[in-house]
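Asks: need a structure here:
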Amino acid sequence: MKLNHLRQNYQGCLQRSELCSDPYQQFEAWFGDASTANLQEPNAMSLATVDSDGRPSLRNVLLKHFDDQGFVFFTNLKSNKARQIEENPNVSLLFSWLGLERQVIVSGKAVLLPRADTLRYFLQRPRNSQLGAWVSHQSKVIGSRELLEQKFTQLKQAFASGEIPAPKFWGGFRVEPGHVEFWQGGANRLHDRFQYQLDSNQQWQIERLSP
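Replies: The predicted model follows:
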């Protein structure tokens, strides 16, 4: 199949003078733009991890919180991604907002959140999402979807009254970045790329990258 005809000519532009001095503030501004642009799940991000043999894995997860400490997501702690993070905490995130001709790439270390933070977030989840966390033994082989649905029904009955407790095998990670890149598509493939890099004094330095 020939794909040469699939070509989008971007028209954006990003100047150094437009950037915030702090990558978290810049991310907040761009995330706000993505949220108001009616993009589907603007908080979706691709998470890259590496296993003990150096083989990379990539999947989409949802950003659930961000501040000047990093970017937070939640998952089953027995999943492939969680086991790989335990072996090698170096990860990368990609926010792909192509409807705005933008991407953000975050590189850093994933740190397990305190249990109190996980419990606080779990209680805010919709009840069916809480049940889903109990049902799924993420990344494990399963015979059929019917088995999942049966277990969901059983647990829904078991937890019919009162709060649903957070599973001990479910938790959150914060990605603490050392590098953040903001990419804006430009005409003639002359894209604008700026990277924020932490120096030895833990100060953010901003550099323009060639497209």
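Asks: From here on, just use CA atoms for contacts and neighbour counts.
Replies: OK.
Asks: so after the strand or helix carrying Phe71, what's the next helix or strand?
Replies: Assigned by DSSP states H and E, Phe71 belongs to strand 70-76. Using DSSP H and E, the next helix or strand after strand 70-76 towards the C-terminus is helix 80-87.
Asks: got the angle between that following helix and strand 70-76?
Replies: On the basis of axes from the mean of the first three to the mean of the last three Cα atoms, to 10 degrees, helix 80-87 is oriented at 120 degrees to strand 70-76.
Asks: residues in contact with stretch 150-167?
Replies: With contacts defined as Cα atoms under 8 Å, 6 or more residues apart in numbering, stretch 150-167 is touched by 119, 122-123, 127, 130-135.
Asks: In ChimeraX, select just the buried ones from those residues.
Replies: Here is the ChimeraX command that selects the buried residues among those (16 or more other Cα atoms under 10 Å):
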select :119,122,130,131,132,133,134,135
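Asks: what are the ranges of the helices in this structure?
Replies: For the chain, applying DSSP state H gives helices covering 23-36, 80-87, 115-122, 127-135, 145-158.
Asks: for the third one, packing partners?
Replies: The helices and strands touching helix 115-122, judged by 3 or more Cα pairs under 8 Å, 6 or more residues apart in numbering; DSSP states H and E, are strand 170-184.
Asks: Buried residues of the strand it packs on, list them for me.
Replies: In strand 170-184, the ones that count as buried by 16+ other Cα under 10 Å are 170-184.
Asks: now swap in stretch 189-205 and tell me
Replies: Judged by neighbour count using 16+ other Cα under 10 Å, the buried positions of stretch 189-205 are 191-197, 204.
Asks: Please give the structure of this sequence too, so both can be compared:
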Amino acid sequence: MSLTVDLASIRKNYSLQQLNENSVAADPFQQFNVWLQEAIQAALPEPTAMVLATANQAGIPSARVVLLKKVNPEGFLFFTNYLSHKGQDMALNPAVALTFFWPELERQVRMEGTVEKVTESESDEYFWSRPLGSQVGAWASPQSKQVTSRQELEEANQLYTDKFAGLTQIPRPEHWGGYLVRTHLIEFWQGRPNRLHDRIVYTQESANAEWQISRLAP
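Replies: Reported below is the predicted structural model:
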């Protein structure tokens, strides 16, 4: 027996916290780190998970969840296969957007900016910090390409497992590495009662300009 749920009736009234211009940090990266640490300390599932939105040359968008691996005043860093769907999008159109959602804290953070590859040494450093199985998987998986079956992936994984057996350090594939998202807009959203949510946005006109802080209507 199937259960039909009235989607229009699903709602939640947010009431945990508030956010205002006078309480946020002057620097958006400092503010983000405060919220990220609170999400980690709250033991939320996958607190570093973020939705990465890209678009191809024709402007057709696509989105998926990736994991944040570093944040600093330069931007937000993640790693992936350069030949994947998202990698091909970013090679043609560097404009991207990121979204974090921590529902247990009734919070969301979104960013807009441009993406660029990190240095090979940065990609090497992170690649070699990954579990051995994940390193092998980066070789075995032709990410975003069609495969005939799960067995094809398993066989490729075994092939590279055997190939690299006995090595103390697996080489990083040239098609795998890191990206840095340089943001010019970062918005912090705090759920509030009756859908009158708090939205504080930081914008930057140029790379070295001061961040401007303003409030948006919910």
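Asks: Next, the TM-score between them, please.
Replies: The TM-score (TM-score structural alignment, normalised by the length of structure 1) is 0.97; 211 aligned residues with a Cα RMSD of 1.0 Å.
Asks: circling back to that earlier point, give the aligned range of the strand holding Phe71 of structure 1 in structure 2.
Replies: Here strand 70-76 of structure 1 aligns to structure 2 at residues 75-81, judged by TM-score structural alignment.
Asks: Tell me the mean distance between the matching stretch and structure 1 once they are aligned.
Replies: Following the fit onto structure 1, the mean deviation recorded for stretch 75-81 of structure 2 is 0.5 Å by mean Cα distance after the TM-score superposition for structure 1.
Asks: quick one: contacts of that stretch?
Replies: The contact list for stretch 75-81 of structure 2 (Cα under 8 Å, 6+ apart) reads 66-71, 87, 123, 138, 143, 175-183.
Asks: Pro193 of structure 2 maps to what in structure 1?
Replies: Residue correspondence to structure 1 (TM-score structural alignment): Pro193 of structure 2 is matched to Ala187.
Asks: And for Ala156 of structure 2?
Replies: In structure 1, Ala156 of structure 2 lands on Lys151 (TM-score structural alignment).
Asks: Could you measure from the spatially most central residue of structure 2 over to Phe79 of structure 2?
Replies: For structure 2, Met50 is the residue whose C-alpha lies nearest the centre (Cα atoms, centre = their mean; 3.4 Å). Going from Met50 of structure 2 to Phe79 of structure 2 by Cα to Cα, to the nearest Å gives 12 Å.
Asks: thinking again about what came up before, what angle separates the strand holding Phe71 of structure 1 from helix 23-36?
Replies: Counting by the same axes, to 10 degrees, strand 70-76 of structure 1 lies at 60 degrees to helix 23-36.
Asks: what angle separates strand 70-76 of structure 1 from strand 170-184?
Replies: Per the same axes, to 10 degrees, the angle that strand 70-76 of structure 1 makes with strand 170-184 is 140 degrees.
Asks: how far off helix 115-122 does strand 70-76 of structure 1 point, in degrees?
Replies: Interaxial angle, strand 70-76 of structure 1 versus helix 115-122 (the same axes, to 10 degrees): 80 degrees.
Asks: coming back round to it: which residues are in contact with both of Met50 and Phe79 of structure 2?
Replies: By Cα under 8 Å, 6+ apart, Met50 of structure 2 and Phe79 have these common neighbours: Leu67.
Asks: what sits against the residue nearest to Gln69 of structure 1 when sequence neighbours are not counted?
Replies: Residue nearest to Gln69 of structure 1 in three dimensions, not counting chain neighbours: Glu176, with 6.2 Å by Cα to Cα, 6 or more residues apart in numbering. Contacts for Glu176 of structure 1 (Cα under 8 Å, 6+ apart) come out as 69-71, 108-111.
Asks: Let's see if you can find the most crowded of those residues.
Replies: Highest neighbour count within the contacts of Glu176 of structure 1, by other Cα atoms under 10 Å: Ala110, with 25 neighbours.
Asks: In contact with the equivalent of that one over in structure 2, which residues?
Replies: Aligned counterpart of Ala110 of structure 1 in structure 2: Val115 (TM-score structural alignment). Going by Cα under 8 Å, 6+ apart, Val115 of structure 2 touches 90, 94-96, 179-182.
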